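>>> Sequence and predicted structure below; questions after.
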Amino acid sequence: MHQKHLFVVGLDEFNRQRLESLRGAEHYRFHGVIDPAEVYETEIFPIAEMLERATRALEAFDGPIDAIVGYMDFPVSTMLPILCERFGTRTTSLESLLQCEHKYWSRRVQREVIPDFIPAFTAFDPFDDDALARIGEAGLYIPFFVKPIKSSGSRLGFLIDSPETFYLAIAQLREQIGLIADPFNTVLEHARLPPDIAAVDGHFCMAEEIIGGWQCTVEGYVFQGEVVSYGIVDSLRYPQVLSFFHYRYPSGLPGHVQEKMTELTRTVMTHIGYDNAAFNIEYYWDEVQGRIWLLEINTRISQSHCDLFEKVDGVSHQQVTIDLALGQRPDMPSRQGEFPMAAKFFYRVFFVDAVVTRVPGEAEIAALEAEFPGTLIALQVAAGQRLSTLPEQDSYSYALAHVWMGARDETQLLANYDSLASRLGFEFDDIRG
């Protein structure tokens, strides 16, 4: 069996080690395409130039190109179908991917098959001075939620509870939306779009009815037309705010709710025509109203969940991405890991801004990881850094560290995290609360 060559867009050393521990990895050789700093450490994405550099690097490779993959959101996710088409490797079509990632187009196709499980919505131009009135004409009234047509994480998402908060959000959107809108429009130029979708480009936003409840993510894939959901991860927020506290696996949702989410997932992904690629879908379960809401579709595995699946099931679900890219049915185990439960915690501060004057040292981190077996701590800031320079943050807080932990149950998990978090020695100056 010859060694297969897999090219990973934005490959870093942390994920290389994970990939090399997958089932069958002894037969694979992983190559990086595009420096990881260009997709992790910046908010400037020159997509056209990145695609050309990736193309030149792949063309220069002296050997077979067996797969081109990624595990990141924008811009990586949207580059993959373009590169895969150029080099004849496997993934879903660009048009099916955009029916997930272009939030307006996605809501339109969702409405065709699961209209009772999505909120009321409309697209609007944030540069239109009459935008608020036009949203009202479409039947949406304050309060509602605003987000860009294409975003990453929770960036530039706003809860609108008054005209004042709308206009404050509009000011930020006008200033910052181009960072993703311009490169996203470059991707749209590669696709065949219906005229009414083409008219709503990356500079537009969505206004949506407020939905909420118990948030979770269905991780899945489509292999040769078959939609498979293999795990549900809960997304738990800090009290009274929109910022995530931790992701937890496996889900604590009632069985009948999980089954319905799996059914909805199969319906919508089949309708879109998504195929031979991984995805995840975020849902809410409103227990009071007895309703399930589809929040959004992401065209990748969640990188944040890799360690959770490894701890609980025995292998990172990057296994799914690699197997699909090689044309194989994913070889994903279940409940073969070291821990019955696992979580990724976000250690946050809720400042407007501040300068970090101290972060935990290597010895401190090593001691904490040793005290709680299975724990990984990844700092997101450095001493001397101003918090407002951190990329990919939500609109309400800053994540200073990511902490992955395993435990026997939820009680032990939360107790261990509280103990660890109390000893993470961050210090700040010039705090703006």
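All right, it came through fine. Numbering: from 1, shown residues only.
>>> use CA for all of it now, contacts and neighbours both
OK.
>>> Would you check that Asp66 makes contact with Gly327?
No - in this structure, Asp66 is not within contact of Gly327 by C-alpha atoms under 8 Å, at 9.7 Å.
>>> Pretty sure Arg348 sits in a strand.
Yes - counting by DSSP: H, G, I helix; E, B strand; the rest coil, Arg348 falls inside a strand.
>>> which residues sit in contact with it?
Counting by C-alpha atoms under 8 Å, 6 or more residues apart in numbering, Arg348 makes contact with Ser397, Tyr398, Ala399, Leu400, Ala401.
>>> Quick check: closest non-adjacent residue to it.
Closest residue to Arg348 apart from its sequence neighbours, by C-alpha to C-alpha, 6 or more residues apart in numbering: Ala399 at 4.4 Å.
>>> what sits against that neighbour?
Under the criterion of C-alpha under 8 Å, 6+ apart, the neighbours of Ala399 are Phe346, Tyr347, Arg348, Val349, Gln380, Gln393.
>>> Let's see that with 7 Å instead.
Contacts for Ala399 (C-alpha atoms under 7 Å, 6 or more residues apart in numbering) come out as Phe346, Tyr347, Arg348, Val349, Gln380.
>>> putting a second one here so we can go through both:
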Amino acid sequence: MTNVFVVGLDPGNLALLRGSFPRNYSFHPLFGKSEVMPASADFPALLEEGHRRLDEFGGPIDAIVGYWDFPGTSLVPALCTDYGVPGPRLEPVIKCEHKYWSRLEQRKAADAHPKFGLVDLAGDPGLPPGLSFPVWLKPVKSYSSVLAFHVADPAELARATAEIRQGIEAVGKSFDAVLSGLELPPEIAVAGGRACLAEEEIRGVQATAEGYCYHGEPHVYGVIDSVHYPGRPSFLRYQYPSRLPAPIQRRIIDVSARVIRQIGLDSTAFNIEYFWDRDEDQLNILEINPRISQSHAQLFRMVDGLPNHHCMVRLALGEDPEMPRRRGSHAVAAKWFLRAFADGVVRSCPTEQDIARIRREMPEATVDVAVREGMRLSELTVQDSYSYELATCCLGARDEAELIDKFHRCAELLPFTFEDREGAPVPLI
């Protein structure tokens, strides 16, 4: 058996892993999803527990992988080093994860980033030199757009910094524990893991490059569009393949390779989020993630024939991933997000019978419902600052028009109802 230990293993991703590899691959839950999803989890305690579980295994340890954000992204390189299996070094991973450090490295490699600077959370908040409103304000380490705020004036800046100051400890304390084990440049040592970054607002269409670095050579195997709800910062869908012009995709691939080389990230997958401003023809990096995006896995499976988990595991075994291209059963695929933009109590949500009906009409569909009857939407964790995720639908189609029609049909077949505090119905959007 080839023993692969997964940090944050969950049933949906386990099914994708088992469907991508022969039966002699055994996927072990080093940690379950619930153990590593809170980014506030105690990193030193998790690392110690990871050692204990691996030491108790008794058999060969062939690979250690993960596809969730911090702390999983830091646990994987630390454990790979300790157990002598292929994997990235911790320092380049943290260069990606620490938003300020990442920007400093990006600046050395390419002119593809917004203006940025640190904001003093301890004193009266003000914009860093060279920046003007509007800006985005965010902790140097966060997840899923939590505590990220669009700020248009000093009053909004004061409100956002107050909220960030109150919530930054949850992730920052654990992230500081990781930083304490590294030799940091002076500017990163001073900032630490509980700092706040202001960035010039960047506009345009959003896309993500998925790739990997093997033996020091970066490769991008797919570009995915990130489409927002009209007039809102929340995602409506991820769509693959990208509709961006070929020259822009080539620029994305070139910038990705230069930045990954500069950071020194190797023996791992990565994804890099971009904005492209059509009017200014300006390409800007939003952020770099030193892992696959498991949100894109079904899209690669439907279009290319294998999920990006294939890339993750092959690299973790020290092998060239050799990702397939356009060998799937659909020409285009998307992961759709059904959202609510106001708080409320869930009074009804889709049943297994509702989801089964979708599968009868669209056999390729994967539907995950994130809420349950009786819960308040504000109780959901890992949400962006502007919406609540109700469900996701992964769908494949012959073209974009059919893809959109399929989503509208899915939305019709997923019956959600909500009430506000006074018992009045709440609209979905």
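Perfect, I can see it now. Everything numeric in this text was worked out from a predicted model, so none of it was measured.
>>> now for Val187 of the first structure: what does it line up with in the second structure?
When the second structure is aligned by TM-score structural alignment, Val187 of the first structure is paired with Val178.
>>> can you count the residues close to the residue lying closest to its match once chain neighbours are set aside?
Nearest residue to Val178 of the second structure, sequence neighbours excluded (C-alpha to C-alpha, 6+ apart): Phe43, at 7.1 Å. Phe43 of the second structure has 22 neighbours, counted by other C-alpha atoms under 10 Å.
>>> any idea how far Phe43 of the second structure lies from Glu49 of the second structure?
10 Å (C-alpha to C-alpha, to the nearest Å).
>>> which position in the second structure aligns with Leu168 of the first structure?
Under TM-score structural alignment, Leu168 of the first structure pairs with Arg159 in the second structure.
>>> for its match, what are its contacts?
Contacts of Arg159 of the second structure (C-alpha under 7 Å, 6+ apart): none.
>>> ok, back up a step: matching the residue nearest to Val178 of the second structure against the first structure, which residue comes up?
Per TM-score structural alignment, Phe43 of the second structure is aligned with Ile47.
>>> Check Asp384 of the second structure too.
By TM-score structural alignment, Asp384 of the second structure lines up with Asp394.
>>> residues touching its match, list them.
Going by C-alpha under 7 Å, 6+ apart, the list of residues near Asp394 of the first structure reads Ser154, Arg155, Ser243.
>>> Report the subset of those residues whose aligned partners are also in contact in the second structure.
Contacts conserved in the second structure for those, counting by both residues aligned by TM-score structural alignment, their matches' C-alpha atoms under 7 Å: Ser154, Arg155.
>>> Could you identify which of the contacts of Asp394 of the first structure has the most neighbours?
Neighbour-wise, these (other C-alpha under 10 Å) top out at Ser243, 21 neighbours.
>>> Now check it against the second structure: what is it aligned to?
That one, Ser243 of the first structure, aligns with Ser234 by TM-score structural alignment.
>>> From Phe337 of the second structure, how far out is the nearest residue to its match once chain neighbours are set aside?
For Ser234 of the second structure, ignoring the flanking residues on the chain, the nearest one in space by C-alpha to C-alpha, 6+ apart is His228 at 5.6 Å. Taking C-alpha to C-alpha as the measure, His228 of the second structure falls 10 Å from Phe337 of the second structure.
>>> the more surrounded of these two?
Phe337 (23 against 16).
>>> Enumerate every residue touching the more buried one.
Phe337 of the second structure neighbours (C-alpha under 7 Å, 6+ apart): Phe235, Leu236, Arg237, Glu389, Ala391, Thr392, Cys393.
>>> That one matches what in the first structure?
Aligning on TM-score structural alignment places Phe337 of the second structure opposite Phe346 in the first structure.
>>> And Gly19 of the second structure, by the same measure?
In the first structure, the residue paired with Gly19 of the second structure is Ser21, using TM-score structural alignment.
>>> and the gap between that match and Phe30 of the first structure?
12 Å.
>>> Of the two, which one has the most company?
Neighbour count, other C-alpha under 10 Å: between Ser21 of the first structure and Phe30, Phe30 has more, with 17 against 14.
>>> what's near enough to touch the more buried one?
Here Phe30 of the first structure is in contact with His5, Leu6, Phe7, Val8 (criterion: C-alpha under 7 Å, 6+ apart).
>>> in which helix or strand would I find it?
Using DSSP states H and E, Phe30 of the first structure sits in strand 28-33.
>>> Which residues are in contact with Asp12 of the first structure?
Applying C-alpha under 7 Å, 6+ apart, the residues contacting Asp12 of the first structure are Pro36.
>>> Map it onto the second structure.
Match for Asp12 of the first structure (TM-score structural alignment): Asp10.
>>> Now do the strands in the stretch 1-150 of the first structure.
Counting by DSSP state E, counting those that start in this stretch, the stretch 1-150 of the first structure has strands at residues 4-9, 28-33, 67-69, 121-124, 144-148.
>>> which one of the ones you listed is the most hemmed in?
strand 67-69 (a mean of 27; mean count of other C-alpha atoms under 10 Å).
>>> Mean distance between it and the second structure after superposition?
Superposing on the second structure and averaging over aligned pairs (mean C-alpha distance after the TM-score superposition for the first structure), strand 67-69 of the first structure comes out at 0.6 Å.
>>> So which bit of the second structure is that strand matched to?
With TM-score structural alignment as the criterion, strand 67-69 of the first structure aligns to 63-65.
>>> thinking again about what came up before, where's the residue nearest to Val178 of the second structure relative to Phe57 of the second structure, distance?
Phe43 of the second structure is 21 Å from Phe57 of the second structure, where distance means C-alpha to C-alpha.
>>> rewinding a little: with secondary structure added, can I get the contacts of Arg348 of the first structure in CSV?
As requested, the contacts of Arg348 of the first structure are arranged in CSV below (three-state DSSP):
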residue, secondary structure
Ser397, coil
Tyr398, strand
Ala399, strand
Leu400, strand
Ala401, strand
